[in-house]
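> From the sequence below, what's the structure:
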Amino acid sequence: MSLDWVLTPARVSGAAALLAAYAALCLRTGWMARQRRLAFTHDSEELAGHVQGPPVLVVFASQTGQAEGLARAAARMLGGSGFRVTLLPVDRLDGAVLRSHPHSLWMLSTTGEGDAPDHALHFVQKLLAGAQDLSGHRCQVLALGDREYRQFCSFGIQVHEWLLAQGAEGDLICVDNMERAALQAWQGRVNELRQAWLGQDAEALPAQDEWLLPPASEPFILKRRTLLNPGSQGGPLYLLEWEPVSGRLPAWQSGDLASLAVPADPDRPRDYSIASIVEDGSLQMLVRLSLRDDGIPGLASGWLCEGMAVGDSLALAIRQHSSFRLGENRERPLILIGNGSGLAGLLGHLKARVRAGRGDQWLVFGERNSRHDAFCGEQLAQWLREGWLQRLDQAWSRDGDGARYVQDVLLQQQDQLKAWVQRGAAIYVCGSQQGMGQGVDRALRLVLGDTGVQALVHEGRYRRDVY
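From the prediction side, this is the model:
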């Protein structure tokens, strides 16, 4: 079903009013942030100013950056209120740091069927498996998850139960797909704790949503929409190219996400991997038109692929995705693995590497049919010819008599895989969790062993953006 948008004076005025209100809110938040002047160190990100209040530990475990964003917002709010805030990813937490803080806030995502985020492996194996004396410690746990999975918020629940078993006291709030009401309930609870911790002389609280806003967004114009797989057995996949109304692209790094909300579902932003770098002159993403069981297009993909007209505008925000950025892997060889629309996140890294003059990358990409589903095939072939791709392996699951998937390539090329890893390569996986993501993880463990894969995770050399 196609969604038709008719531009009327009422809609124009309503959109203008909404943008004006949001701009005012962003300006006020920016002013407040400037007043608070937070300064963090690199390792523990401990608040340097406003040290009159008690120490508070803010911990996050994030797969796609949502929990990290919430943690940073909470740290800024508490720091501006006078707390001494230490902000840490869960993999950098140890027992001594935890015991030295009387209060803690935890923002914890669950990925897949009840798994902890990849970077939390060290915490799970070391800290969570042991005992700590947390008598008198006060904690507040925010668990992020998706009720479509049976193990809803299970990692956050597990950590909360562990904290209570160590003698800590505190509450747990579970959030389904960043549901606004649950986030507001959590904000209210944190504000209550803040006032209790600071006492009756606590300064006036900020309005409930002013310290936990989504990333600053701005209107972008859809300049071009290109169908990449005409005749495919799979759903149509489009390349969308956006340009900001202001004419000036915001800054982002390869691996980051673009966040947007469509008119039919304004309270639920969706994140899309950015397939371009700033030097391309546009923000690009790959979107597949998804259909529900009744054949009706999904709200977001239906709007982006069919309902929205080229030339229309939509508010987009850049969301940092630190766990999928190149980071310390910038100087390493890269093995890039993905399928379907997951090519977007890998393209961003490839473009960034080409621009940096590096060609030591190996792309393993899978789709259905080589005739219809060779997305960006000419670009990839050119990079291969020119040496910007050292290897390109494509797996087609509907070509010929036998299905071939990306995990099959890894098993068939296991000697090459081992050699690349021994050279120090980092592995980035982007695409579907079911099937591809799980199959790739199994293949890596068969070739490298569980210990080898765990070492890559601990070193930050195995990174995934799977959904």
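
> rest of the way, CA atoms for contacts and neighbours
Will do.

> can you give me the end-to-end distance of stretch 363-371?
19 Å (C-alpha to C-alpha, to the nearest Å).

> Buried ones in it, by neighbour count?
Under the neighbour-count criterion of 16 or more other C-alpha atoms under 10 Å, stretch 363-371 has 363-370 buried.

> For those, give me a markdown table that also has distance to residue 201 and secondary structure.
Listed next are the buried residues of stretch 363-371 as a markdown table, based on distance: C-alpha to C-alpha, whole Å; DSSP: H, G, I helix; E, B strand; the rest coil:
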| residue | distance to residue 201 | secondary structure |
| --- | --- | --- |
| 363 | 58 | strand |
| 364 | 59 | strand |
| 365 | 59 | strand |
| 366 | 60 | strand |
| 367 | 61 | strand |
| 368 | 64 | coil |
| 369 | 67 | coil |
| 370 | 68 | coil |
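
> Alongside the first, I'd like the structure of this one:
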Amino acid sequence: MELNVTNSPFNEAQSEQLNQVFSKLTKEQKIWLSGYLTASVNTQQASNQTDLPISTVNTNVPSPKTRAITILFGSETGNAQGLAETLENKLKEHHFEVNLSSMEDFKTKDLKKVEDLFIITATHGEGEPPDNAITFHEFIHSRKAPKLNDLRYSVLALGDESYEYFCQTGRDFDKKLEELGAKKLHPRVDCDLDFDEPAEKWMEDIINELAEETGQKQEEYDAVNTEKTSATQKYSRTNPYEAEVLENINLSGRGSNKEVRHIELSLEGFTESFEPGDCIGIFPKNDPEIVEKLINILVWDPEEEIVINDNQDKLKLKDALENHFEITKLTKSILTKAAEIFNNGVLSEKVKKERWIYGYVEGRDFIDLINDFPPEDLEPGALYKILRKLPAREYSIASSYEATPDEVHLTIGAVRYNANERDRKGVCSVQFAERIEPGDTVPIYLKKNPNFKFPKSDETPVIMIGPGTGVAPFRAYVQDKEELGINNKAWLFFGEQYFTTDFLYQTEWQSWLKDGVLNKLSLAFSRESDEKVYVQHRIEENSKEFYEWIEQGAAIYVCGDEKNMAKDVHQAILKVVQTEGHYNEEEAEAFLTQLKKEKRYQRDIY
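Got it, this is the predicted structure:
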């Protein structure tokens, strides 16, 4: 990583000089220099404290760790990779030797040589490993996996408690490594959507255990690291940026069955750039009507101050229910905790059956739980023991930084449906649809997505498949393409219900097609005829040309619904490869797996 004025406390001239020096240093020289600077800072601080004898100053630099550390990540949207990179940086600051790798890039034959292994992985779909963890997951569960009696390890698992197979991939790795003889350096930690604090605690615990073995002391690094953190502080999940809403426009035409909002947010003063494929996370608020209904059912005082977490932080009840707790979604954890606190015998019996739990939580919220299983003497202060923190919602960026650096655009479909005899609303999407206007502000953060990145080469054709709001990152890419003058071929597959009411960004696509920025546009409107037509049908109709693009080196991108669209599109692409490439199904799957490894088949599905 090169130093510059945005990621370091140095000015442009200093950054340039330091980069020139660093580029010529060996690994050993960099380690020595790091230790020298640490000692120098400590000595200078001590010399300024005239009441302390110089003999109390410790200028010794810890020697490098002898055991080699390997960090492997399995990441779908970038969270696991980001945490893995954070752990790598923390370990290197403590002078440990670290090898960081995605699971797909790690050579499995080297596993026997690893001494300390830290795995950070998400879980995809119904308990499946992320795409870039599949090969390693299969290897470690195969007969080829070696005995690992000399290996120490720990696993950080990311997931979503609302899914049945919560953190399953992390649990798989943890169980299998133990079966292969490896020893746990630290117990596995399973993280829900709000993963920042438990992940940070896991890292601290690991580093403390390693440092204790080598006689290192955490306080030797605190002053240096505190200075560095303050110098490079930026907006994040834990320090969100308040973005002003510039525009909030309904893209759907009159008579549409849907409501899709085009949102423009100001980034004035944000300072960080983004790329097509990246996301914006938004911290939403619960609907005040739902909050009021819940308070009335329980006959509580909305102004009462309650504890909201283990740190004993407090908020007024109404504020806590609007801004802190998730109340519109149930999970297995919520039901089991409620069974312990509600003192409702029926619920206590029901939660003993796991199958019942996953049937019940579907399409129900906390109000349903209260109505169906009335609690006995439930106090507002017990809520934090039952409910999880309201998680951020992440949306693909729909604009190019090159085109509009001081603002970011999002494409948000309002979620409304009826389930279990009650109308339901998406927390964040309907907040934008019904309660947010230009001039309001929303807390946001930028999330990089290293697994959904577009080429900036004239030689790489791009095939984009994005029905509905899945078209958002492709609007960002084509804007980028136009601004940067990238002359590669681009083909968009877009689908929705009706041409006249649901063709999102219609005039822009048609203009780009006319100007040659977009070379081909294939549309599928499912309600225009008796026979429903979707994007996967358009892929099969264009089978020959689709495969020709692949042979020319095209990269394929898919964005949108995971449950149906992504699976159907994958099958359509598989069929194209089989038909045009004359492969059997197994060979075609291997072909697509190779495309994934080459970053020529990337998906952002949700």
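
> Just want the most central residue of structure 1.
Centrality entry for structure 1: nearest residue to the mean C-alpha point is residue 64, 2.1 Å, by C-alpha atoms, centre = their mean.

> That one -> structure 2?
Counting by TM-score structural alignment, residue 64 of structure 1 corresponds to residue 77 in structure 2.

> Surely its match is in contact with residue 449?
Yes - proximity of residue 77 of structure 2 to residue 449 meets the contact threshold set by C-alpha atoms under 8 Å, at 5.6 Å.

> got the residue ranges for the helices in the stretch 251-400 of structure 1?
For the stretch 251-400 of structure 1, the helices defined by DSSP state H, counting those that start in this stretch occupy 299-302, 343-355, 377-386.

> Tell me which of the ones you listed sits most buried.
Among these, ranked by average contacts under mean count of other C-alpha atoms under 10 Å, first place goes to helix 343-355 (a mean of 23).

> What is that helix packed up against?
Where contact means 3 or more C-alpha pairs under 8 Å, 6 or more residues apart in numbering; DSSP states H and E, helix 343-355 of structure 1 is packed against strand 283-288, strand 334-339, strand 426-431.

> what angle do the second one and strand 426-431 make?
Going by axes from the mean of the first three to the mean of the last three C-alpha atoms, to 10 degrees, strand 334-339 of structure 1 is angled at 10 degrees with respect to strand 426-431.

> post-alignment, strand 334-339 of structure 1 versus structure 2, mean distance?
Mean deviation of strand 334-339 of structure 1 relative to structure 2 after superposition (mean C-alpha distance after the TM-score superposition for structure 1): 0.7 Å.

> What span of structure 2 is that strand aligned with?
Aligning strand 334-339 of structure 1 against structure 2 (TM-score structural alignment) gives residues 462-467.

> Kindly report the same for the first one.
Alignment of strand 283-288 of structure 1 against structure 2: residues 408-413, by TM-score structural alignment.

> got it, and the last one?
Strand 426-431 of structure 1 corresponds to residues 555-560 in structure 2, going by TM-score structural alignment.

> how close does that stretch sit to structure 1?
Superposed on structure 1, stretch 555-560 of structure 2 shows a mean distance of 0.5 Å to its aligned residues (mean C-alpha distance after the TM-score superposition for structure 1).

> buried stuff in that stretch?
555-560.

> Now do the strand ranked longest in structure 1 against strand 283-288, angle only.
In structure 1, with assignment by DSSP state E, the single longest strand is strand 217-227. For strand 217-227 of structure 1 against strand 283-288, the angle by the same axes, to 10 degrees is 60 degrees.
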